[in-house]
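Peer 1: Just need the structure, nothing else, for what follows:
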Amino acid sequence: MSFADKYEAVIGLEVHAQLATASKLFCGDSTAFGAAPNTHVSAITLGHPGTLPMTNKKAVEYAIKMGLACHCEIERYNYFARKNYFYPDLPKGYQVSQHTTPICKGGYVMIKTETGNRDIQLNRIHLEEDAGKSIHDIEEDYTCVDYNRAGTPLIEIVTEPDLHTADEAYQYVTEVRRLVRWLGICDGNMEEGSLRCDANVSVRLKGETKLGTKVEVKNLNSIRNVKRAIEYEITRMINLLEKGERIIQQTRSFDASTDTTFAIRDKEEANDYRYFPEPDLSPFHLSESFIQNIQEAQPALPYELQEKYKVAGLSEYDAAQLCTEKEISDYYNKVIKHTTHYKAAANWINGPLRQHVNDAKITFDQLQLSPLQLVALIQMVEDGKVNFSVASQRILPVLIGNEELTPLEVATEMNLLQTSNSSEIENWIDEVIKNMPDKVTEYKRGKKGLIGLFVGEVKKRSKGKADPKAVTDLLQQKLNA
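Peer 2: Here you go, the predicted model:
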């Protein structure tokens, strides 16, 4: 029996998403990334005595947006609490968070697995402020501290212990990142720390209902590292149990250079934090109309749009590709307002346009090709005025960045419009047949697959202007005569 058949992993994830507000959770200090150290701080960020924090309304809205997208119950009566612990990068000596009243309760995030869709159950989503950042590689003998990040609003999205494989964790964090970007509440940039993940991992014998001793792996800064760290921990813990050794509850960190984790401290229990209500912040009540207004402004979510696109005739794959980013879906929706060629529009967006966007390192909302230009280009191909190859390789590059031009103008100027003139096509075909006597003989002897070669040669001679269908029909007539 393999260990995989004998043991089951139980995983809970805590994802911290930095909210994309202009100012911090309790004061007006900027949240912009990349400023010189300790320039986005004030007396409130630094927790000076006598300062009075005030709650950022936009951060509350963003937390509710995520809660609604995750099917959570929104808590109407909220207050903040002090979470007491000391690290050098925590300027107040405590963190302001939510404890007994998270703003969002329950809910789930749907992920796709090899066996189908699965709803990962959430425990809560709560608001809190971020800490600063300790930097260990500037001074040889000292640790430097940058408080710019301190006080930045976060939501912490906490699952139940409801995941069982590293791959499920990978899919879950991928979906959470897509959701926060889709809603516009976080840029999801794990490299800059705007999205961070902690993983709680335990293992138990299959069939057991009691959870095993858990280990928390902190501050995983890429989705790939989430998967690798969990895979390592599962293997490490199973090996300990197989050798009859005890698993110690502790906090660990991940070393991406060796794909291993290492202990950094014994794990604190919740009561070690000595939570109590934040005395400088009054509770806040959410009215029904406030929540309703946020709900009405919510965009259609990815899974809703995927179903809509499939109803319109797109494949599962095409629909999923259009919904990887909201900017792509928004662009597609603008295009199909003006055409019923839904599949062709998807092919263009998932193909040449996505390639251009990736190569240019931009997003679809920065694409300098108007939806109406794409609609006209699609229609030209559908009408047989140009083929897809000419349209994508020669016309499209001219259109991008020149939104005043039409595809027809470009095709006419470049002499690219296809011709169905039989006499003109016949001349090209006669030249090809004359220059390829050996292939003609092979074709007549039964190698009918060579028809594609002849069509390609005519295409070259015509510089893409010959209508492929007319070419094929006329070639077959001549070769089969």
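Peer 1: drop to CA atoms for contacts and neighbour counts, all remaining ones
Peer 2: Will do.
Peer 1: tell me, which strand in the protein spans the most residues?
Peer 2: Longest strand in the chain, counting residues (DSSP state E): strand 116-129.
Peer 1: and that strand, what does it pack onto?
Peer 2: With contacts taken as 3 or more C-alpha pairs under 8 Å, 6 or more residues apart in numbering; DSSP states H and E, strand 116-129 sits against helix 57-69, strand 94-97, strand 104-105, strand 108-113, strand 153-159.
Peer 1: Of these, flag the one that's most buried.
Peer 2: Comparing the helices and strands packed on strand 116-129 by mean neighbour count (mean count of other C-alpha atoms under 10 Å), strand 153-159 ranks first with a mean of 26.
Peer 1: and it, what does it pack onto?
Peer 2: In terms of contacts (3+ C-alpha pairs under 8 Å, 6+ apart), strand 153-159 is packed against strand 7-18, strand 116-129.
Peer 1: Please identify which of the ones you listed is closest to Ala263.
Peer 2: Closest approach to Ala263 among the helices and strands packed on strand 153-159 is made by strand 7-18 (18.1 Å; C-alpha to C-alpha).
Peer 1: which residue is nearest the centroid of this structure?
Peer 2: For the chain, Arg178 is the residue whose C-alpha lies nearest the centre (C-alpha atoms, centre = their mean; 3.5 Å).
Peer 1: Next, the structure of the following sequence, for comparison with the previous one:
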Amino acid sequence: MTDELMDYDEVMARYDVVIGLEVHVELDTASKMWCGCTTAFGGDPNSHTCPVCLGLPGSLPVVNGEAVASAIRIGLSLGCEVAEWCRFARKNYFYPDMPKDYQLSQYDEPICFEGGVDVEVDGQSYHIPVERVHMEEDAGKNTHVGGLGRIQGADHSLVDYNRAGVPLMEIVTHPIWGTGGKAPQVARAYMSFLRDMMRALKVSQARMERGNMRCDANVSLMPKGSSELGTRTETKNVNSLRSVEAALTYEIRRQGAILGAGGRVRQETRMWNEAGYTTAGRSKEQAEDYRYFPEPDLVPVAPSREWVAELRASLPEEPGRRRARLQGEWGFTDLEMRDVNGTEGAIDLIEATVAAGATSGAARKWWCGELARRANEAEIPLEELAITAHQVAELQALVDGGTLTDKLARQVIDGVLAKEGTPGEVVEARGLAVVSDDGALGAAVDQVIAANPDVAQKIRDGKVQAAGALIGQVMKAMKGQADAAKVREIIMGKLS
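Peer 2: The predicted structure is shown next:
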């Protein structure tokens, strides 16, 4: 990294920040935007293709109706107007992952337009004005072999067209003013809002690490007191909440240093490097450079007002309102709810676990603690752990009933994740139930007392806190399967 960076506080003192966000969301439709090929993730390269998504001559596209419905529901959730008539256009440019040499998209006639949402950062609300939601198709995937995995220095490149033609929604904001030094955090909050909204609508998994949702983050600076927008840069395909915030922070500091030295910011695309910096891409094209023209092979889309009304009636509870409602129902403090919100996927799993019979506190304990740790270690989303909400509720019931301690429950989780059965089946197969038999516990206590006469004498002399040492040894001897309260009771009974 060779860029000069200005101190962030100095940038804020000298310049106003304007950001804009273009968010691409892959839809969870069963088939692609223009053909019947599957949208399933993975598969052998180029196995989910046909003449349409390969752009072969003579092939004709047909609009995916479910994708149109999803686009309208997204637009309605963002407070947008829904067009009574719109059409598709050809966006002409060449990339090896676009087999037609153009992308089917929408240009001046989007399906949804002029909306907006509010997000909160540190207790302050910020308005995000949404310019448009438009439908298009995703590109394929380039893999650059050799070097550092980028085209620079690669030996050769491979192209997989499985993703080509997957339904893609682009959500574009107007310039966002007035965020000040909070601009990167506001962008992150907006991305988090969109991710939660897409999942609530059930239109996309919004898995940023898989590319289901990704952000092109625009930023420009203008001197304090100026009303003229500065030259912007666009950091492309940022694929995590943390990276959106970090990329904007870096670009703000980089542009500040250029302007502070009397230079000019170049309008260009930039790439985010997870090491913590951006690098130059290509000069940014204007709309006219793409030579848009109406797509002749697709009829216009004209959603009836009755259909739009039906889709509006089907919208789920807004994610922010849902979180507030669940916090009240669960009795969580703000700190506890931040813990839940900060654990991706936890809120749905906790709700399902509570519905299966567990208390909200117990559900939060497992999903935001032990299970979140295991998901992080396995580098998979929480919901992909091989344990269900019903099984977590069953596990907690065994703890509540005295069959397990929390320590033993963690061993049961090992068995469930290893596909050894339900929590009850794992307890039986591994012999993990708590031992509460007075005879077995009494024998273990006698052995520990005999082995530690000095500690036993302290307890007889009234130093009851010394009992902890004996309890620990009994628990160790019983491999953690003793009832600690029962052990304490037996020790005090023998030594009082």
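Peer 1: Assign a three-state SS to Arg282 of structure 2, would you?
Peer 2: Here Arg282 of structure 2 is strand, with the state taken from DSSP: H, G, I helix; E, B strand; the rest coil.
Peer 1: Identify the residue of structure 1 aligned to it.
Peer 2: Matched to structure 1 by TM-score structural alignment, Arg282 of structure 2 sits across from Ile264.
Peer 1: Repeat that for Val68 of structure 2.
Peer 2: When structure 1 is aligned by TM-score structural alignment, Val68 of structure 2 is paired with Val60.
Peer 1: what do you get for Leu78 of structure 2?
Peer 2: For Leu78 of structure 2, the aligned residue in structure 1 is Cys70 (criterion: TM-score structural alignment).
Peer 1: Its match is in contact with Ile111, isn't it?
Peer 2: No: counting by C-alpha atoms under 8 Å, Cys70 of structure 1 does not reach Ile111; the two are 11.8 Å apart.
Peer 1: do you know how far Gly431 of structure 2 is from Ala485 of structure 2?
Peer 2: Distance of Gly431 of structure 2 to Ala485 of structure 2, given as C-alpha to C-alpha, to the nearest Å: 20 Å.
Peer 1: Repeat that for Asp122 of structure 2.
Peer 2: 44 Å.
Peer 1: One more: Glu383 of structure 2?
Peer 2: Distance of Glu383 of structure 2 to Ala485 of structure 2, computed by C-alpha to C-alpha: 35 Å.
Peer 1: residues of the longest strand of structure 1 that come out buried?
Peer 2: Within strand 116-129 of structure 1, the residues scored as buried using 16 or more other C-alpha atoms under 10 Å are 118, 120-129.
Peer 1: what do we get in structure 1 for Thr137 of structure 2?
Peer 2: No, residue 137 of structure 2 isn't Thr; it's Glu. Under the alignment (TM-score structural alignment), Glu137 of structure 2 pairs with Glu129 of structure 1.
Peer 1: I'd say that match and Gln95 touch.
Peer 2: Yes: in this structure, Glu129 of structure 1 is within contact of Gln95 by C-alpha under 8 Å, at 6.7 Å.
Peer 1: re the thing from before, check contacts around the residue nearest to the centre of structure 1.
Peer 2: Arg178 of structure 1 sits next to 188, 324-325 when contact means C-alpha atoms under 8 Å, 6 or more residues apart in numbering.
Peer 1: most surrounded residue in those?
Peer 2: Neighbour tally across the contacts of Arg178 of structure 1 (other C-alpha atoms under 10 Å): the maximum, 25 neighbours, falls on Gly188.
Peer 1: ok, which stretches of the stretch 101-250 of structure 1 are strands?
Peer 2: Secondary structure of the stretch 101-250 of structure 1 (DSSP state E, counting those that start in this stretch): strands located at 104-105, 108-113, 116-129, 133-135, 144-146, 153-159, 195-205, 215-220, 250-255.
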